[in-house]
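Trainee: got a predicted structure plus its sequence, pasted below:
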Amino acid sequence: MASTSSPQEDFLLLLLSDSNLPTGGFHFSAGLESTTKHGFLPKQTSPLAPSALEPFLVASLRAHARSTLAFVASAHSISSSFVSSPSSPSSPSSSSTLSDLVDLDELYESMTSNHVTRRGSKTQGTGMLTLWQRGMRSPAYLQLEGEAGEMEKRKEAIMDGLRAFTRDGTMVGHMPVCWGVLCGVLSLSLDRTLHLHLFLHARSILSSSVRLNQTGPYHSQSLLLHTAQPLIDKEVEFYHRRPGMGGVRVGGISRVQGEQDEEDEAEEEGREGGPAGTWPLGEILQGRHDVMHSRMFNT
């Protein structure tokens, strides 16, 4: 990525990419376990052949980007605008900001096609809110004053409000929305927020693959560097060419071997921006996770 970052932003990236955080890998396989059990993941034919996991990684990462980045970006914009705005009559109120985030969360809930994805997204999303409350908010003993103190109060109004809403059932608390809010109140740039969101999804898949004994830790690092990293850059760039929440569409790949041909890609370029479903087969297989006789992961 061409964008630069400050030392503070670099430090936040290190904190948020910690594998101990509730972002998946230990409990969520993003449908990999179900895809394997149902026989849709090809076996490795030769050590010299491309990884059998690579088609799944490409298709899943692409589908995740097209369905969630618009929600992450919208939540980031809503929360960062409120936190950074000075206290004035024209500034957005905490109640209107929370209402916008609840509406965004409801839209993601209605667009998520299977209960397994919704369950995992809710668990990880509420985990992000807990992470801020217990590990990211400013300790009381620091006693921030002036503009820093006012900004911290606005952060608390948003994060504590969302946490209360998830507890009383006002909102579900999906991962893309809560992740965008968390990064917005921490003043992480949008580019870094989107990039890290996709990185964590790719790492979760590869961590799950290691736990399923499909690949080794060194091979998973190779896939993360040589397969996932170029695709993440491409998807973030693609989002910036088609930003916003302008439309909902259901797109076309229906096989594990994810990439569409050039004609399909050209057709997509002309479509209105917004979240989209691009991998129906992956949705079906992940939705069948709960019918397996034995399961290692929750999704």
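Mentor: That came through fine. Numbers count the residues shown, from 1 in each chain.

Trainee: going forward, measure contacts and count neighbours with C-alpha atoms only.
Mentor: Will do.

Trainee: secondary structure element holding S209?
Mentor: helix 190-211 (DSSP states H and E).

Trainee: following element in sequence after that helix, please.
Mentor: helix 217-223.

Trainee: for that following helix, which outside residues touch it?
Mentor: Applying Cα atoms under 8 Å, 6 or more residues apart in numbering, the contact partners of helix 217-223 are 54, 206-207, 210.

Trainee: spit out the contact partners of M245.
Mentor: M245 makes contacts with 70-71, 74, 273-275, as judged by Cα under 8 Å, 6+ apart.

Trainee: please compare the first structure with the one that follows:
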Amino acid sequence: MDPWTLLQLADSALPTGGFAHSGGLEAALQLGRCGGPEGLARFVDEALWSAGSAALPFVSAAHAEPARFAALDLRCDASLPSAVQNRASRLQGQAFLRAAAAVRPERVARLGAEAERGGTPGHHAPVFGAVLGLLGAEPGVARSLFLFQTARGVLSAAVRLGAAGPLEVQGLLALARRTGEAVSAATAGRAPEEAASTSPLLDLWQAHQDRLYSRLFRS
């Protein structure tokens, strides 16, 4: 995969809709379950381990075999019973697919047509893996980029929620690298059949999003 395309897909300006989601951080803050730099750092670590156990198996499988995308997408759909999480995954996956097709239509457009034709939900993890696989990214690069965007999404939401400043967030994002590397190594060989949620509190915060009286994010 050429470095230019990789940088473009990693760019926060890529219109994937991630800015509309906090990954449960907004609910956690309002419920008083996350406060200060240490609390925010713990939340990011929790989000990374959760993504590693529940989503990375689908990223890896779709990356290795993009032709299995439809079956993996349906399995991913079944693994997300929470309405809030399921909706967020669909919205971000479909947006990432459209954005990637605009960047490299000759490689990705067919995947979008296949998803539309098959009526699959287009969840973020299998879409991400299949796109990176079609574009020739190394497996480790695909996993790292997925985890990086997970951490960056949470921390970007923290800035807009007033929980941290931009410079403070960059420091936390740099520190999250160690957790991201540990998560990627620990889950590298995990199959989609082994995907599981390992953070019940994070799941509850994400599910609580629709119950907030006032909210800035969709999830």
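Mentor: Okay, I see it. On a predicted model such as this, the values are computed, not experimentally measured, just so you know.

Trainee: now a ChimeraX select for only the buried ones of the contacts of helix 217-223 of the first structure.
Mentor: Of the contacts of helix 217-223 of the first structure, the buried ones go into a single ChimeraX selection, burial set by 16 or more other Cα atoms under 10 Å:
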select :54,206,207,210
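
Trainee: closest to T112 of the first structure out of the contacts of helix 217-223 of the first structure?
Mentor: L206 (22.9 Å; Cα to Cα).

Trainee: distance of that closest one from S222 of the first structure?
Mentor: Remark: distance between L206 of the first structure and S222 of the first structure (Cα to Cα, to the nearest Å) = 10 Å.

Trainee: on average, how far is the helix holding S209 of the first structure from the matching bit in the second structure?
Mentor: Compared with the second structure after the fit, helix 190-211 of the first structure shows a mean deviation of 0.3 Å (mean Cα distance after the TM-score superposition for the first structure).

Trainee: residue range for that helix in the second structure?
Mentor: Helix 190-211 of the first structure lines up with residues 139-160 of the second structure when matched by TM-score structural alignment.

Trainee: picking up where we left off before, just name the closest of the contacts of M245 of the first structure to G39 of the first structure, please.
Mentor: Closest to G39 of the first structure, out of all of the contacts of M245 of the first structure and judged by Cα to Cα, is P275, at 28.9 Å.

Trainee: got the contact list for the equivalent of the closest one over in the second structure?
Mentor: Using TM-score structural alignment, the partner of P275 of the first structure in the second structure is A195. Contact analysis of A195 of the second structure by Cα under 8 Å, 6+ apart lists 53-55, 57-58, 79.

Trainee: so can I have JSON lines of those showing secondary structure?
Mentor: Shown next, in JSON lines, are these (DSSP: H, G, I helix; E, B strand; the rest coil):
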{"residue": "S53", "secondary structure": "helix"}
{"residue": "A54", "secondary structure": "helix"}
{"residue": "A55", "secondary structure": "coil"}
{"residue": "P57", "secondary structure": "helix"}
{"residue": "F58", "secondary structure": "helix"}
{"residue": "S79", "secondary structure": "coil"}
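
Trainee: ok, these in the first structure: which stay?
Mentor: Among the contacts of A195 of the second structure, the contacts conserved in the first structure (both residues aligned by TM-score structural alignment, their matches' Cα atoms under 8 Å) are 53-55, 57-58.

Trainee: how about the helices in the second structure?
Mentor: Counting by DSSP state H, one finds helices in the second structure at the ranges 3-10, 25-30, 36-54, 56-64, 69-78, 83-103, 105-118, 124-134, 139-160, 166-187, 200-207.

Trainee: so the fifth one aligns onto which residues of the first structure?
Mentor: The aligned range for helix 69-78 of the second structure in the first structure is 101-110, by TM-score structural alignment.

Trainee: that stretch vs the second structure, average offset?
Mentor: Its aligned residues in the second structure lie a mean 1.3 Å from stretch 101-110 of the first structure after superposition (mean Cα distance after the TM-score superposition for the first structure).

Trainee: residues in contact with that stretch?
Mentor: Against stretch 101-110 of the first structure from outside (Cα under 8 Å, 6+ apart): 71, 75, 78, 118, 170-174, 177.

Trainee: show me the two of those residues that sit farthest apart.
Mentor: Checking the contacts of stretch 101-110 of the first structure with Cα to Cα, the most distant pair is I78 and R118, at 22.3 Å.

Trainee: show me what contacts the spatially most central residue of the second structure?
Mentor: The structure's the second structure has its C-alpha centroid closest to T150; by Cα atoms, centre = their mean the separation is 4.8 Å. Counting by Cα under 8 Å, 6+ apart, T150 of the second structure makes contact with 47-48, 51.

Trainee: report the buried members of those.
Mentor: 47-48, 51.

Trainee: about what we covered before: now tabulate the contacts of M245 of the first structure in TSV and tack on distance to F26 of the first structure.
Mentor: Shown next, in TSV, are those (distance: Cα to Cα, whole Å):
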residue	distance to F26 of the first structure
A70	26
F71	24
S74	28
G273	33
G274	30
P275	27
